[in-house]
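K.L.:
Coordinates for the following, if possible.
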Amino acid sequence: MLDILVTGGDGQLGRSLQRLGAVSPNRYHFTDRAQIDITDAEAVRAAVEATHASVIVNCAAYTAVDRAEEEPEAAELLNATAPGHLAAAAAHAGATLIHVSTDYVFDGRGNTPLAEEAPTAPLGVYGRTKLRGEQAVAASGCRAITIRTAWLYSEYGSNFLKTMLRLTAEREELRVVCDQTGTPTYAGDLALAIFSIIESGRYRGCEGLYHFSDEGVCSWYDFAAEIAAEAGRDACRIEPCRTADYPTRAVRPAYTVLDKTKIKRTFDLEIPHWRDSLRYCMERLAAQEQRQ
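P.N.:
Have a look, this model is predicted:
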């Protein structure tokens, strides 16, 4: 029986993993910031030793992209320093670290799907700190699988899906950027991929850098329009706009479609299209509302 330590257990990905861990014959230890301060190296090492973890899954991150521009030290601690501590603890314990990173390590200036070896050039604090986290993990020498993902949403917490559901119910018109292209990723799909890697035992011998998002390509405008259509929010008109018309503190990459060839081949994964996963997630949300 394996012991798996999961940080960021109260986030979108962590909570999605909890659903899967509940049916595993292995022991999953879900933690959040109140239980382990992953910016404290000694606290991290103590937690790994106490749980006898063979696998560590780092779902924790500072993900407030705009706020990171004003709080670079906080973003650095959680996105760069903490992964280094987790990697060092994994190396000391002989464990494997599965670390989650982001498409924002790219500048988005291309127009073809990005493979793992594509040059990185983050545009803001969030992307730079996440890239330094990747580098800290690689430099540690521990056994590690780093997975970059993109546009994560779920039934849990705050995310683009929930924001659009709320706004399309409140407003008659919305403007959403149409010149940022990527792929929405249902957290449940990424959780299932990580769960499959762990449960199959393939986390050993397949270390490296991987990309994972759902299949397909769209803009934020396309994503918003699909959400509104699925929710039956015809009364709200959604208009496309350009990034220049909607300025934000942090600069977003324009194109971050990820090439998933490597992760699909290595781990025999079947990845659903983002529209199919969106429908599934919205069905779960509707079922939750009915139970309340």
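
K.L.:
drop to CA atoms for contacts and neighbour counts, all remaining ones
P.N.:
Fine.

K.L.:
which non-adjacent residue is nearest Ala41?
P.N.:
Once its chain neighbours are removed from consideration, Ala41 has its nearest residue in His85; the separation is 5.1 Å (CA to CA, 6 or more residues apart in numbering).

K.L.:
That neighbour should be in a strand, yeah?
P.N.:
No. His85: not assigned to a strand; according to DSSP: H, G, I helix; E, B strand; the rest coil it is helix.

K.L.:
how about this one, so we can line them up?
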Amino acid sequence: MRAADIAMYRAKARGGGQHCLFNADLAAEHQQKVETEKALTDAVQRDEFLLAFQPQMSLVTGEIVGSEALLRWNHPRDGLRLPMTFIPVAERTGVISELGDWVLGEVAATVGGWYRDGFRGRVAFNISPRQLDRPDFFTRMRQAFRDAGVPLSMIEAEFTETAAMEASDTVLAEIAALRADGATIAIDDFGTGYSNLARLRAMPLDRVKLDPSLIEDIETSDKARVIVQAVIHLIKGVECEVVAEAVETVAQADILRAMGCDTVQGFVFAHPMFEDEFLDWMRSADQGAAKSVA
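P.N.:
Purely as a prediction, here's the structure:
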């Protein structure tokens, strides 16, 4: 019966009218999810998570304009695991709220150390929809950065497109207050949800980050280029900066620059790095690496 249930849920995930047979691959996938759920519950207490930082480059000036803090799980058996392998499980089980608290505290502590050492780069980090459900979230967030001695001008709070569109008036007011006090506000993975354009225009926003799926074919597909150009035009219309993630080639960067994209992030000029490597890269680059694709 348990095997039949697993197959049924997989069939539902594929859409109505589908069927799915239980097999060894499905069993292994289910077991992986069960193990991940169990391990995630204790992973924060075991201090198994790390932050990597990926620089962001201006396509206008070639300068580094900030970075994004990216979560990594140093799994005791599997080694480093990327967010796509555990964030969906964390969201389903509710562990995402605890993970989000860890990221918030770690970003505050890390950026606080950088600030005291004279480094002034802005750092972006993701905020989950579950965190927005907590009435005290913004108070706790402000307190974390205040305690770490970090001015809000050094942080960029990223919200998913869906979370931003569904946010209550109370949450939007808190976001607006955060922005008024110096924080940069961004929508992440834009293009995967169903944005209300009037609501987008009214939101307190500075930057909109294109979902990587939008740009992966822009070198080879006319349709992809038409879509990306239209999305960039829309974002510019609401007076926001356009950021492209997962930019992997110079050709992609050149196309995006011609379309009016402001900033890129991706392997085209820098991979995600743990703190020591990131700081060394920032000290030694002197913008040379960035200007090679500018």
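
K.L.:
What does the superposition give as a TM-score?
P.N.:
Aligned and superposed, the two chains score 0.32 in TM-score terms (TM-score structural alignment, normalised by the length of structure 1); 157 aligned residues with a CA RMSD of 6.3 Å.

K.L.:
State the number of residues packed around the residue nearest to Ala41 of structure 1.
P.N.:
Residues lying near His85 of structure 1 (other CA atoms under 10 Å) number 23.

K.L.:
Relative to Ser196 of structure 1, how far out is it?
P.N.:
His85 of structure 1 sits at a distance of 25 Å from Ser196 of structure 1 (criterion: CA to CA, to the nearest Å).

K.L.:
now Gln12 of structure 1
P.N.:
According to CA to CA, Gln12 of structure 1 and Ser196 of structure 1 sit 18 Å apart.

K.L.:
Check Glu173 of structure 1 too.
P.N.:
Spatial separation of Glu173 of structure 1 from Ser196 of structure 1 under the definition CA to CA is 41 Å.

K.L.:
more crowded one of the two?
P.N.:
The residue with more neighbours, out of Glu173 of structure 1 and Ser196 and counting by other CA under 10 Å, is Ser196; that gives 17 against 12.

K.L.:
Mind giving me the packing neighbours of the strand or helix carrying that one?
P.N.:
Under the criterion of DSSP states H and E, Ser196 of structure 1 resides in helix 187-200. Counting contacts by 3 or more CA pairs under 8 Å, 6 or more residues apart in numbering; DSSP states H and E, the secondary-structure elements packed against helix 187-200 of structure 1 are helix 12-21.

K.L.:
Which positions in the helix it packs on come out as buried?
P.N.:
12-18, 21 (16 or more other CA atoms under 10 Å).

K.L.:
And it, what does it pack against?
P.N.:
strand 27-30, helix 187-200.

K.L.:
Adding distance to Glu76 of structure 1, write those out as CSV.
P.N.:
Putting the helices and strands packed on helix 12-21 of structure 1 into CSV (distance: least, CA to CA, whole Å) gives the following:
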stretch, distance to Glu76 of structure 1
strand 27-30, 23
helix 187-200, 24
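
K.L.:
So which of these is nearest Thr102 of structure 1?
P.N.:
helix 187-200 (12.4 Å; CA to CA).

K.L.:
Please enumerate the strands of the stretch 51-200 of structure 1.
P.N.:
Counting by DSSP state E, counting those that start in this stretch, the segments of the stretch 51-200 of structure 1 that form strands are 55-58, 96-102, 143-149, 152-153, 173-177, 181-182, 185-186.

K.L.:
got it, and the stretch 51-200 of structure 2?
P.N.:
64-75, 79-81, 123-127, 155-160, 184-190.

K.L.:
Let me have those in CSV, extended by mean neighbour count and distance to Pro55 of structure 2.
P.N.:
Listed next are the strands of the stretch 51-200 of structure 2 as CSV, based on neighbours: other CA atoms under 10 Å; distance: least, CA to CA, whole Å:
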stretch, mean neighbour count, distance to Pro55 of structure 2
strand 64-75, 20, 4
strand 79-81, 13, 20
strand 123-127, 22, 9
strand 155-160, 22, 13
strand 184-190, 24, 16
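
K.L.:
Turn these into JSON lines, including distance to Gln229 of structure 2.
P.N.:
Output for those, formatted as JSON lines (distance: least, CA to CA, whole Å):
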{"stretch": "strand 64-75", "distance to Gln229 of structure 2": "23"}
{"stretch": "strand 79-81", "distance to Gln229 of structure 2": "34"}
{"stretch": "strand 123-127", "distance to Gln229 of structure 2": "25"}
{"stretch": "strand 155-160", "distance to Gln229 of structure 2": "21"}
{"stretch": "strand 184-190", "distance to Gln229 of structure 2": "14"}
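
K.L.:
which stretch among these comes nearest Asp25 of structure 2?
P.N.:
In this view, the strands of the stretch 51-200 of structure 2 are compared for proximity to Asp25 of structure 2 by CA to CA, and strand 79-81 is the closest at 20.3 Å.

K.L.:
Which other helices and strands does that closest one contact?
P.N.:
Under the contact definition 3+ CA pairs under 8 Å, 6+ apart, strand 79-81 of structure 2 sits against strand 64-75.
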